[in-house]
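1. A predicted structure for the sequence below; I have some questions about it.
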Amino acid sequence: MNHDPDLAYRTLSRDANIAEYTQETATGQIIKHTVSRTGENVKYKLVTFKIDDPENPKNWSKAYKWWVTMVIAIMCFIVALCSSIITPGIDDMAREFGVSEEVALLSITLFVVGFGLGPMAFAPMSEVLGRRIVYVSTLGVSVIFHIPCALSKNIQTLLVCRAISGIAISAPMTLVGGSLADLWKNEERGVPMAVFSAAPFMGPAIGPLIGGYLANSNGWRWLYWLQLIVSGAIYAILTFTVKETYAPKILTDRAKRLRKETGDMSYVTEEEIDRRPFSETVKIFCVRPFQLLFGELIVLLLSLYMSVLYGLLYMFFVAYPVVYEEGKHWDRGPTGLMFIPLAVGVCSSACFSPLVNAHYLKLHKKYNGNPPPEMRLIPMMFSCFFIPIGLFIFAWCSYPNVHWAGSMMGGFPVGFGFIFLYNACNNYLVDTYQSQAASALAAKTFLRSMWGAATVLFTTQMYHKMGYQWASSFLAFLSLLCCAIPFCFYFFGARIRKHSKFAAVYDENAVPDPEKNYGH
């Protein structure tokens, strides 16, 4: 299944010709005959990319495509870094402003809430205006609002600016998957997606490591100055080196140019002539994600699963200081070092992602090019157990008198499992919902961000009341319970999809070719 959820399915009418954006033609145009609102027969020339067109992002040089990939992956890393790097400075900030730890933790919560709210606006903006303008404008706003955070004289200023910065900086997380789909052909996308997938999970793992030593040596305000420096640097690189990648935007600009140069008004794109009514577009962007979230069992359970995982990541920001600083009486710097196995686990799983992609390509051939979406769940069914294993290790090695190496190494299997689960979930939703996939992913992002934002507010209390071992064990049992979800959908997903209003219809006759043995 070669379906791109990031094309303009949500802004174009059902009669629009998506082939304009997916096919290269010898003439650079597709003739479209239609009837105007006045009843006249009209002939349009839909502008397409020509064969081997240098303006088609998929035809750009490999070196430049990798440059763009690395720039936007680093952007995602920095976004995630900004969410977690302030954790070691929470206590100092709370003391300076005379507020409780819970109020100080709102600086993380409000930032992460922005990850759920921002995409609701930035996704539709990118489908209308293009990727680049959304990247540049939103990241620019976020960079600016790091300054009042660093200079704030009271907690109110910091929290408001932190909330604005979180909403603005969420755009890269929302758009990067689409940008990679713009750049790379389906068969080329495995390794770039692995690089991108590691970035959002590396940031939260590296943030407390850097933040611990920086807060000790320079104070908590420098945690915000560092965010300004790194986000400002990537903003400059993005602005001056990354071009527009969104095909509908590139072709719309070309159509305008052709009309101006030739005087022929029949040069158009589907974006210009076949848009949905504005009210319908707003409904799709704002209402459809929640229709899928609460009306589709697949979207609901997978969103809950990803929310549990995302919540675990942010719980670690608070749980590690509790276990190591309170329990073992460590300083913030060494506590940050405990996140290293988590980061190594993420990197290790990213290295295996191309192998997972290669296995799926074998299944793609085995099912004659039309594998059921449930084949995407195979990596999830194996990797889901790494999370509870790591949490149980962390839990029962977290006694103050037990050597730190045991609890530290519990982070490795947790990090190792994250990317496999994250990618498999996204791929399953895309294959299941196809033209509705962007809305399904938006629903997942919204729920996981809201839950991730909430977890930091009660983690300390949970660890104090339940004890280090049973608090972590509770999370382990919860993640173990979630392991049933991919197995449930692997065996019953096809039956569930038959009763769905939004799931794509698959050819039930697409069965494995018995003459082919791919040894899975």
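-> That came through fine. Numbers count the residues shown, from 1 in each chain.
2. can we go C-alpha only for contacts and neighbour counts from here?
-> Fine.
3. got the contact list for the residue at minimal distance from the centre of the chain?
-> If you average the C-alpha coordinates of the chain and look for the closest C-alpha using C-alpha atoms, centre = their mean, you land on residue 173, 4.8 Å from that point. With contacts defined as C-alpha atoms under 8 Å, 6 or more residues apart in numbering, the neighbours of residue 173 are 76, 79, 115, 200.
4. try this one next to it:
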Amino acid sequence: MDSSTSSLSQLSPTITLNQPPTSPSPKSDVEEQGAQDSSIPAISSKQAFPETDLSKGIIGWEGQHDPENPQNFPESKKWVLLLLISAFTFISPLASSMFSPAITYMAADLGEQNETILSFTISVYLLGYAFGPCFLAPLSEIYGRRIVFSCANWFFVLWQIGCAMAQNIETEIICRFFAGIGGAGCITLGAGVIADLFPVAQRGKATTIWGMGPLLGPVAGPIAGGFIGQGAGWRWAFWVLLIAGGVVAAGIEVLNRETCAPVLIKWKTVRLRRELGRGELRSAYETEEGSVSVGGALREGLKRPALLFVKSPIVFLLATYMSLVYGLLYLFFTTISSVFSTQYGFSGGISGLAFLGLGFGFVTGLILIGITNDRMLMRATARNNGVFEPEMRLPLMIIFASILPISFFWYGWTAEKHVHWIVPIIGMYPFGLSMIGVYLPIQTYVIDCYPRYAASANASLTATRSLLGALLPLAGPKMFESLGLGWGNSLLGFLALVFVPIPIVFTRYGKVIREKWPVHLD
């Protein structure tokens, strides 16, 4: 086996169905799928399954059907593993906004009147999302998804105690920040788990399931938090998160398994070195020079998210666009409760129900993308003579990006003019629908472009969008105070319109950009 295939540095994102066979061995599950449906891309068996060659001192998989390879796990096991990470991916974003409707109760209890500080108390959680992925993603590519995911989950759970028991606003902000770092684990590692387990033709569906948490969690949070804050006190929002997070984290400890192929082969190599007494054995995922030191591997891993953001125009522009959309979402979160309590006289509990407009939009978008994403990919691949390209994920994104700005004009002016409360709630629906249509195709597209380093690529997206999501809402109170709800939201709508050409550019010229500016991470 040559080193180019054994290292599996980074699979080519443009895959041809008509590749000549590279091995007489039986077809893998991935290749059999491609044979059954010519529109599903197949990949080289040597790239997907580097095999053991003891004569050359290389340790890989024991054939194309090796049951230890995550790509060959039974379908039921794959979906269970995805559901485990998706379950915590619901709990973690729930924490980002759950006590938003109860912020007034906390302000009265802790004696805080500064609106900017109160908004920051909500959004500082996202600063944890911005910093956490920068080291959680590369650590998972070095030490494995399971251990990093587990540590992040329990870190999140423990900081809920500090949030619930805080006696001043400074302590609350610090605890929220560290809880966000732990909560970033599931958001960051999901992309890597999807790339580990699923072939290209199933990633759209898998990303849709995993993507439910980051989008539905922040909407369900205020609905539950409003009633909890009103009925039991704002501190109970964090006790509920502690209980729910602890139960889910404990279940994950029992059921979760490692999925990162290079880590699994590294473990196998260490075991065989000991059993066979052959210290020269090396993993098929390493270069011929052998494994670098732990410190060197960690340094290289920590640089990957930053390198992808700086050197890849794809990651940079899509991260910028996603950051804008995410920031706009959290501007909604920090203003909806106050708008419906002051403009329409909603109580703390009932004001949380105003988020249902966004929630129904999210659900509709998830259904649409879940049904169409992989199907459109397979049809586009078939029309392209069996050649798959990641840009085939993006055409629908153009439509959703064009719909997204509608909500700001609709919601802003109807709330400004005190139109019946149901009208601004319905006005949030297009934003929820469109955000899914933008968010999920970008996530899947980046996974397809960088399958080996999907976690690091996703970390670049998560860090940048979380940073803007944390900071942009701080400008909300002053902006709406100066411009009013109508013109304040209109300004956001015009800003969203400016970014509509981005998905058009990537749909038409993404391949050219990707090939002209490749990023080498090994």
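-> Done, it's in. Please read these numbers as outputs of a predicted model, since none were measured by experiment.
5. okay, the contacts of residue 173 of structure 1 in TSV with distance to residue 318 of structure 1 and secondary structure next?
-> Written out in TSV, the entries for those read as follows (distance: C-alpha to C-alpha, whole Å; DSSP: H, G, I helix; E, B strand; the rest coil):
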residue	distance to residue 318 of structure 1	secondary structure
76	22	helix
79	19	helix
115	19	helix
200	18	helix
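6. include neighbour count when you put those into JSON lines, please.
-> Output for the contacts of residue 173 of structure 1, formatted as JSON lines (neighbours: other C-alpha atoms under 10 Å):
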{"residue": "76", "neighbour count": "28"}
{"residue": "79", "neighbour count": "27"}
{"residue": "115", "neighbour count": "29"}
{"residue": "200", "neighbour count": "22"}
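7. residue 381 of structure 2 falls within a strand, correct?
-> No - the assignment for residue 381 of structure 2 by DSSP: H, G, I helix; E, B strand; the rest coil gives helix, which leaves it out of any strand.
8. tell me where the stretch 201-350 of structure 1 has strands.
-> Assignment of strands within the stretch 201-350 of structure 1 using DSSP state E, counting those that start in this stretch yields the ranges 267-268.
9. helices of that one, residue ranges please.
-> Ranges of helices within the stretch 201-350 of structure 1 are 221-241, 247-262, 270-273, 278-286, 288-295, 297-320, 332-337, 340-366, based on DSSP state H, counting those that start in this stretch.
10. between those helices, which one is closest to residue 189 of structure 1.
-> Between residue 189 of structure 1 and those, the shortest gap by C-alpha to C-alpha is with helix 340-366, which sits at 8.9 Å.
11. elements contacting the closest one?
-> Of the remaining helices and strands, those touching helix 340-366 of structure 1 by 3 or more C-alpha pairs under 8 Å, 6 or more residues apart in numbering; DSSP states H and E are helix 190-218, helix 411-433.
12. the last one vs structure 2, average offset?
-> This points to helix 411-433 of structure 1. On the superposed models, the aligned residues of structure 2 are on average 2.6 Å from helix 411-433 of structure 1, with distances taken as mean C-alpha distance after the TM-score superposition for structure 1.
13. could you do the longest one as well?
-> Per the superposition on structure 2, helix 190-218 of structure 1 and its aligned residues are separated by 0.9 Å on average (mean C-alpha distance after the TM-score superposition for structure 1).
14. separation between residue 96 of structure 2 and residue 221 of structure 2?
-> Taking C-alpha to C-alpha, to the nearest Å as the measure, residue 96 of structure 2 falls 8 Å from residue 221 of structure 2.
15. higher neighbour count, these two?
-> In this comparison of residue 96 of structure 2 against residue 221, neighbours counted by other C-alpha atoms under 10 Å, the higher total goes to residue 96 at 28 against 24.
16. that one -> structure 1?
-> Taking TM-score structural alignment for the superposition, residue 96 of structure 2 sits opposite residue 83 in structure 1.
17. rewinding a little: tell me which of the helices and strands packed on helix 340-366 of structure 1 lies nearest to residue 267 of structure 1.
-> Closest to residue 267 of structure 1 of these, according to C-alpha to C-alpha: helix 411-433, at 32.2 Å.
18. all set now, cheers.
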